[in-house]
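Colleague: this one's structure only:
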């Protein structure tokens, strides 16, 4: 099972997911990173009444093993269905990496 599949399976098992989008953005980062940088969009009524930090903490708890190991970066966009609809079901694209790899020096 890939890291992406593991992430998706864990989130679907723990949350009432209405929409889940996981993009591997490792190719946008300098250095040899593979399967280590992801952008996550989750729409769930489980986020209702929770502040943004509480939503992030929930995801951190569910994905603790992955974040302690192979996943270096996880951009999270976490919404209720109402919030997602108000955004027209869109998130901004992630910026390209600006460097910082030892290979760039």
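Modeller: Right, received. Where do you want to start? Quick caveat, the model's predicted, so the values are computed rather than measured.
Colleague: could you use CA atoms for every contact and neighbour count after this?
Modeller: OK.
Colleague: residue nearest the centroid of the protein?
Modeller: Using Cα atoms, centre = their mean, the residue of the chain that lies closest to the mean C-alpha position is residue 40, 2.6 Å off.
Colleague: which is the next helix or strand following the helix or strand containing that one?
Modeller: Taking DSSP states H and E as the definition, residue 40 sits inside strand 37-44. Downstream of strand 37-44, the next assigned helix or strand under DSSP H and E is helix 52-62.
Colleague: give the other helices and strands that that next one contacts.
Modeller: helix 3-14, strand 73-79 (3 or more Cα pairs under 8 Å, 6 or more residues apart in numbering; DSSP states H and E).
Colleague: what does it contact?
Modeller: 10, 11, 14, 47, 67, 76, 78 (Cα atoms under 8 Å, 6 or more residues apart in numbering).
Colleague: select only the buried ones of those residues in ChimeraX?
Modeller: Burial among the contacts of helix 52-62 is assessed by 16 or more other Cα atoms under 10 Å; the matching ChimeraX selection reads:
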select :11,47,78
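Colleague: put this next to the previous one:
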């Protein structure tokens, strides 16, 4: 399963204190059971001193194989442990899909 691949790669790369890989594919116009849209919530000391853009680039680099092979969308919430504590361990809900496909336009 793609979600497990994402989880395992992020554990290897970032040794996170917290990691949640959420399959949000069901919120989109894809076949039932798809693994194409994910939200990743990751808390790691590795992110200390990195900008949000650098963190996203690092996660995208770690997941390059998955992104090239079926993952269409990846929402990334990457925090240090201190930032996570400041947020109270909360991540905003993903917005609803406005989607459809190019064929619908």
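Modeller: Alright, I've got the coordinates. These figures come from a predicted structure and were not determined experimentally.
Colleague: mean shift of the strand holding residue 40 of structure 1 relative to structure 2?
Modeller: Average distance, strand 37-44 of structure 1 versus aligned residues of structure 2 after superposition (mean Cα distance after the TM-score superposition for structure 1): 0.2 Å.
Colleague: re the thing from before, which one of the helices and strands packed on helix 52-62 of structure 1 lies nearest to residue 29 of structure 1?
Modeller: Using Cα to Cα as the measure, strand 73-79 is the one of the helices and strands packed on helix 52-62 of structure 1 that comes nearest residue 29 of structure 1, at 10.3 Å.
Colleague: list the buried residues in that closest one.
Modeller: Buried-residue list, strand 73-79 of structure 1, by 16+ other Cα under 10 Å: 74, 77, 78, 79.
Colleague: grab the nearest non-local neighbour of the last one.
Modeller: Sequence neighbours aside, residue 43 is the residue nearest to residue 79 of structure 1 in space, at 4.8 Å (criterion: Cα to Cα, 6 or more residues apart in numbering).
Colleague: the one you found contacts residue 84, correct?
Modeller: Yes: the pair residue 43 of structure 1 / residue 84 is scored as a contact, 6.8 Å apart, by Cα atoms under 8 Å.
Colleague: so what secondary structure elements neighbour the strand holding residue 40 of structure 1?
Modeller: strand 17-24, strand 73-79, helix 81-86.
Colleague: would you mind getting the angle between that strand and strand 17-24?
Modeller: Counting by axes from the mean of the first three to the mean of the last three Cα atoms, to 10 degrees, strand 37-44 of structure 1 lies at 170 degrees to strand 17-24.
Colleague: what's strand 37-44 of structure 1 aligned against in structure 2?
Modeller: With TM-score structural alignment applied, strand 37-44 of structure 1 matches the range 37-44 in structure 2.
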